[in-house]
Structure formats: C-alpha cells, structure tokens
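J.: task: produce atomic coordinates for the following.
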Amino acid sequence: MQVIKLLISGKVQGVGYRRWFEKLAIALKLNGYVKNLPTGEVEAVVVGNETVISRLITHCYTGSTCAHVTQIDVTQIEQKNLEQISEYTDFKILR
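T.: Down below sits the predicted model:
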C-alpha cells in the first residue's frame, strides 16, 4: 500500500479536471481525495497499489477534455502506522 500526494499544474481548474480525476481513481479502486488549491493547481492524495497509482499518474497528463497539464509533482507520503491510511476509505472531491 502506497500513499502519494500529487500537485498538478496547468489549466486544471474550471475544466472538469477534479470530476475526471475522481472517476478515474474510483475506476482504478484507489482511495483518497482531489481538490482545487488557491494557487490554481489541483492537489490529490491517492492511496493504493504502486502499479495502479503509476497508471493513474500517466493518465493525469491527459486529463479532462479542456485541461492542459504542464507539470505533476509527486511526493510519497510516509505512513508511520496503518491508522493514517485507514482514514481514506473511498475517493472524493474536497471543496
């Protein structure tokens, strides 16, 4: 089980990117969240299998129809105990 934080830059707000991301994450059976940041970027925390997360990241460069992703910063989040991971029981959009 891996926990990854993504910071996605480009034209990713106001183009349906979070909804697209949520649908893909659910289809891949990943847990976590996605949200807009005041900086114009999108942040996502994803919990799941490393191979599946890598597939998600690859698709993130395409994104929704009107999106244009210029950069994705990936940070692995170290989990000291499984209780922290268990707080992510589904995938959702945070507002």
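
J.: contacts, neighbours, all on C-alpha from now
T.: Will do.

J.: just the helices in this protein please.
T.: Using DSSP state H, the helices of the chain run over residues 17-27, 50-60, 82-86.

J.: name the residues of the second one that are buried.
T.: Which is helix 50-60. I53, L56, C60 (16 or more other C-alpha atoms under 10 Å).

J.: mind putting those residues into JSON lines with distance to T75?
T.: Converted to JSON lines, the buried residues of helix 50-60 look like this (distance: C-alpha to C-alpha, whole Å):
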{"residue": "I53", "distance to T75": "12"}
{"residue": "L56", "distance to T75": "14"}
{"residue": "C60", "distance to T75": "15"}
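
J.: this one next, for a side-by-side:
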Amino acid sequence: MNATRFIISGRVQGVGYREWCRREAESLGLSGTVRNLPDGTVEAVFIGDSAAVDAMLTRCRKGPPAAEVVSIGLDPVDMKAVDGFVILPSG
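T.: As a prediction, this is how the structure comes out:
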C-alpha cells in the first residue's frame, strides 16, 4: 500500500474539485481523504497501489472542467487504509 499526500494549488476551490476527486479515486480503487485548506489549496491523501496513485496524479493535474491546477506538491505519509474515500470538512 502506498499513501501519498497531494497539495493541489490553483483554482481548485469552488469548482467541484473535492467531489470530482472522490469519484476519480473510487474509480481507481483508492481510499483516502480530501479537504479544502484555508490557504485556497486542496489537500488529498490517496491510499492504494503505486500505479493507481500515479494515475490519480495524472488526473489531478487536469482536474474537473472548471479547475485550473497550477501545481501539486507530493509527500509520502504513514497512513493506513480508510474505508472508502471521504470528503472531510474544510480545515
């Protein structure tokens, strides 16, 4: 299992990015979490096999139609699988 934290910046809040993230992650069999951060970025943690996490990175670079992704920061994290993919309250 691979767990990677993405910090996605650009126009990513108010454009359906979290819901889009949830659908895309589930389609790849990933578990994890996503939330808006106060600085205007989106934080997502994707947990699953490396190929699926890599595929999610490719998808996140584009995002949903109204998004404009500028950059994505990546950090490996020590997180166990969660049940499904959860949209967390903004934090």
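
J.: closest to Y17 of the first structure out of the buried residues of helix 50-60 of the first structure?
T.: Using C-alpha to C-alpha, C60 is the member of these that lies nearest Y17 of the first structure, at 9.2 Å.

J.: which stretches of the first structure form strands?
T.: Listed in chain order, the strands of the first structure (DSSP state E) span residues 2-11, 31-36, 42-48, 68-76, 91-94.

J.: give the aligned range of the shortest one in the second structure.
T.: Using TM-score structural alignment, strand 91-94 of the first structure corresponds to residues 85-88 of the second structure.

J.: doesn't G14 make contact with E68 of the second structure?
T.: No. With contact defined as C-alpha atoms under 8 Å, E68 of the second structure and G14 do not form a contacting pair (11.4 Å).

J.: which of those two has more residues huddled nearby?
T.: E68 (16 against 11; other C-alpha atoms under 10 Å).

J.: chain neighbours aside, what residue packs nearest to that one?
T.: For E68 of the second structure, ignoring the flanking residues on the chain, the nearest one in space by C-alpha to C-alpha, 6 or more residues apart in numbering is R11 at 4.9 Å.

J.: is it correct that the one you found is in contact with S71?
T.: No. Using C-alpha under 8 Å, R11 of the second structure is not in contact with S71; the gap is 10.4 Å.

J.: between those two, which has more neighbouring residues?
T.: Remark: of R11 of the second structure and S71, R11 carries more neighbours, 17 against 14, as counted by other C-alpha under 10 Å.

J.: how close does the more buried one sit to A52 of the second structure?
T.: 24 Å (C-alpha to C-alpha, to the nearest Å).

J.: cool, thanks, signing off.
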